[in-house]
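Undergrad: here is a sequence with its predicted model. Questions after.
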Amino acid sequence: MSQQLILKNGGDVWHTNNPANRLGESPIYRSIDSTLHWTDIHATPCTIQILKIEPRTGDVLGPARILEVPFDPITVIRFRRDVPGSYICGYKKGIAFLSEESGEVEVVKELLKEDETGLTMNDGGVDPQGRFWIGSVDLEAIDAQQSGKEYGEPRGKLWRYSPDGSCTIMESGVMIGNGMCWSPDGKYMFYNDSGPQAVWRYDFDSKTGDISNKTIMTLDGLPKGVMNDGMINDESGNLWIAMWMMHSINVCSPEGALLQTIEFPARCITCPTWGGENNDILFVASAQPIVEKAAPGDQGGHMFRYKPEGVKGMPTYEFAG
């Protein structure tokens, strides 16, 4: 007998951004001061938003602090474990450190050269040992896919940046590199390529940071144009995947079976994160549609909160450098 899909209502907007984010992304929670941080990639200039919350309930405590970053679009942020007030982040062409106080950016690794047109950096994450991973997007491959043209292998890549400053290409042939997470036991790494609507699962060597035995889990039944975007997991190993253009977070087993769908009143759900004192509150970023106009009543560009019953999430790891 097949398992019945569970549908849940994620609720209305929890925090209203003023103005609404154009592309809210990469939310992360810091327990030491109970703050939620995220980036609006397409704001002019790009912004980091920092919101104080009550750790038990997740209620908002005061207005968000908006940090302007007049540099490049900041595509992903993670905390640095031993450098308070500093993020490691992705920007259009590489990796940088970013001051939480001033917004000052220090480029640490340029990954895309000037002649590599049609490519941009995108989402990333930190593994349990404190290494930073970041992937790129092949914009020309996306255009070819949407127009039905032949293109060949996408040019996007996935990099691993270690605290000692070494940087290694770990995967190629990526179209739209997006969310990633690691299984609770640290044996597997999961990575979204949104172009083919696939989750890639690898065996993960925690000592070396190497990945092997790539398995492709295609997310069947998704309408054309829907993308599996940001991704986190819970203590049971289930994947919580933001579904761009689908109003939802889809919860899947580590094998790719769809377990439940949590629906929100925003078509473009971008990325979730766990937070709160027990790591059991889901905070969800969203965006306004990029191409078409938003439908009446669409609440994209604001933040959502959802508290699932009996579920705790995995922590957001911090860069060890």
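TA: On my side now, so go ahead.
Undergrad: can we go C-alpha only for contacts and neighbour counts from here?
TA: Fine.
Undergrad: tell me the spacing between the residue nearest the centre of the chain and residue 75.
TA: In the chain, the residue lying closest to the centroid (CA atoms, centre = their mean) is residue 230, at 3.5 Å. With distances taken as CA to CA, to the nearest Å, residue 230 is found 12 Å from residue 75.
Undergrad: need the overlap of contacts for these two.
TA: When contacts are counted by CA atoms under 8 Å, 6 or more residues apart in numbering, residue 230 and residue 75 have 26, 123 as shared neighbours.
Undergrad: helix or strand for the residue nearest to the centre of the chain, which one?
TA: Using DSSP states H and E, the element containing residue 230 is strand 227-233.
Undergrad: what's downstream of that strand, the next helix or strand?
TA: strand 239-244.
Undergrad: between the next helix or strand after that next one and strand 239-244, how many degrees?
TA: Using DSSP H and E, the helix or strand that follows strand 239-244 in sequence is strand 248-252. Angle between the axes of strand 248-252 and strand 239-244 is 150 degrees (criterion: axes from the mean of the first three to the mean of the last three CA atoms, to 10 degrees).
Undergrad: quick one: residues contacting the residue nearest to residue 123 when sequence neighbours are not counted.
TA: Spatial nearest neighbour of residue 123, chain neighbours left out: residue 178 (4.9 Å); criterion: CA to CA, 6 or more residues apart in numbering. Contacts for residue 178 (CA under 8 Å, 6+ apart) come out as 122, 123, 124, 135, 191, 192, 193, 194, 228, 229, 230, 231.
Undergrad: check it against this one:
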Amino acid sequence: MKAEQVTAPVTWHGEGPSWDRVGQRLLVVDMLAGAVVDLASFDRPRRYDVGSPVAAVIRRRASGGLIVATEHGFSLFDEEFSLDRRLPDVLTDPGIRLNEGGCDPFGRFFCGSMAYDATPGAAAIYRLEPDGKTSVALTGATISNGLQWSADGSLAYYVDTDTRRVDVFDYDGADGSFHDRRPLVTIGDDVAGSPDGMTIDADGGLWVAFWGGGAVRRYDQTGALTAVLDVPGVTNTSAAAFGGHDLDTLYITSSRQHLPDDAEPQAGAVFAAQPGVRGVALPDYAG
């Protein structure tokens, strides 16, 4: 199974694809450029500066508008990306930035971090409650990446890239806490690349983008590999999300980070495939 390129290289470090069901549009972040790219039209992308060196994650707000995780905190925007307000920073160390996250089924927004130099154990996951209060949900991570929940909210799935694993937690929706961490998938040395961003389908399958591997791999609830989606022409496949009217298209972001200027001219583009399963609607931030 292969993905096809559907946009020009619209990002330098493409990440965080998110299907906006209200606007029926694909949103991606150009993470280290501090920009959101609106792909309502693949031929006419629109870029929005978020007022920060980093745009890490974007989600819809239940009250209207959007929330973006930026370099050190969270910012609220209206539908056209005019700033509503910035929340107090959760990070104070200039050597650490926010990186990847999402919303749980109960309306909380989570975002993990990483050190700019990928210092082992320096990262964490931060929890933003609907009332705007923040707290630390998990510590001791290195490169905090894919974060997803089961449909009933009882399980959470997580990628800390350096572990080369997909882990599963028992999740307490009452207080947004993670418990009993254990490996679901351990990536063998024979697999190219490292696990990065991740999304979940309606059957509970986890689609994991492999940075340095040029592919997205699907694992079922037992951790078994059930599908491999090749992304031709690029090495750094960074994240994936289901979108389209029926949530039956898998969109994949890619990156030019760490590449020579003359290598992989398609890197930074968005790719797509119809893998034969549907995704689930991304939960909103309830704040």
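TA: Ah, there it is. The structure presented is a predicted model; accordingly, all values stated were derived computationally and were not measured.
Undergrad: ok, back up a step: tell me which element the residue nearest to residue 123 of structure 1 falls in.
TA: With DSSP H and E as criterion, residue 178 of structure 1 is part of strand 177-182.
Undergrad: in structure 2, point out the residues matching the helix or strand following that strand.
TA: The helix or strand immediately downstream of strand 177-182 of structure 1 is strand 188-193, counting by DSSP H and E. The aligned range for strand 188-193 of structure 1 in structure 2 is 155-160, by TM-score structural alignment.
Undergrad: average gap between the matching stretch and structure 1?
TA: Its matched residues in structure 1 lie on average 0.5 Å from stretch 155-160 of structure 2 after superposition (mean CA distance after the TM-score superposition for structure 1).
Undergrad: off-centre distance for that stretch?
TA: 12 Å (CA atoms, centre = their mean, to the nearest Å).
Undergrad: what's the answer for stretch 259-276 of structure 1, then?
TA: With CA atoms, centre = their mean, you get 11 Å for stretch 259-276 of structure 1.
Undergrad: endpoints of that stretch, how far apart?
TA: 24 Å.
Undergrad: what ranges do the strands span in the stretch 151-287 of structure 2?
TA: 155-160, 165-172, 177-186, 194-200, 206-211, 215-219, 225-230, 237-243, 249-254, 271-273 (DSSP state E, counting those that start in this stretch).
Undergrad: adding distance to residue 25 of structure 2, write those strands out as CSV.
TA: Output for those, formatted as CSV (distance: least, CA to CA, whole Å):
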stretch, distance to residue 25 of structure 2
strand 155-160, 26
strand 165-172, 29
strand 177-186, 31
strand 194-200, 17
strand 206-211, 20
strand 215-219, 22
strand 225-230, 23
strand 237-243, 8
strand 249-254, 12
strand 271-273, 14
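Undergrad: these: which one's closest to residue 5 of structure 2?
TA: Residue 5 of structure 2 sits nearest to strand 271-273 of all the strands of the stretch 151-287 of structure 2, at 4.2 Å, using CA to CA.
Undergrad: residue 181 of structure 2: neighbouring residues, count only.
TA: Close neighbours of residue 181 of structure 2, defined as other CA atoms under 10 Å, add up to 14.
Undergrad: next one: it from residue 200 of structure 2, what distance?
TA: Taking CA to CA, one finds residue 181 of structure 2 at 18 Å from residue 200 of structure 2.
Undergrad: now the strand holding residue 178 of structure 1 on structure 2. Mean distance?
TA: Strand 177-182 of structure 1 sits 0.7 Å off on average (mean CA distance after the TM-score superposition for structure 1).
Undergrad: okay, helices next: where are they in structure 1?
TA: For structure 1, helices defined by DSSP state H occupy the ranges 139-147.
Undergrad: and residue 270 of structure 1, what does it touch?
TA: Counted by CA under 8 Å, 6+ apart, residue 270 of structure 1 has contacts 24, 25, 229, 230, 242, 243, 244, 284, 285, 286, 287.
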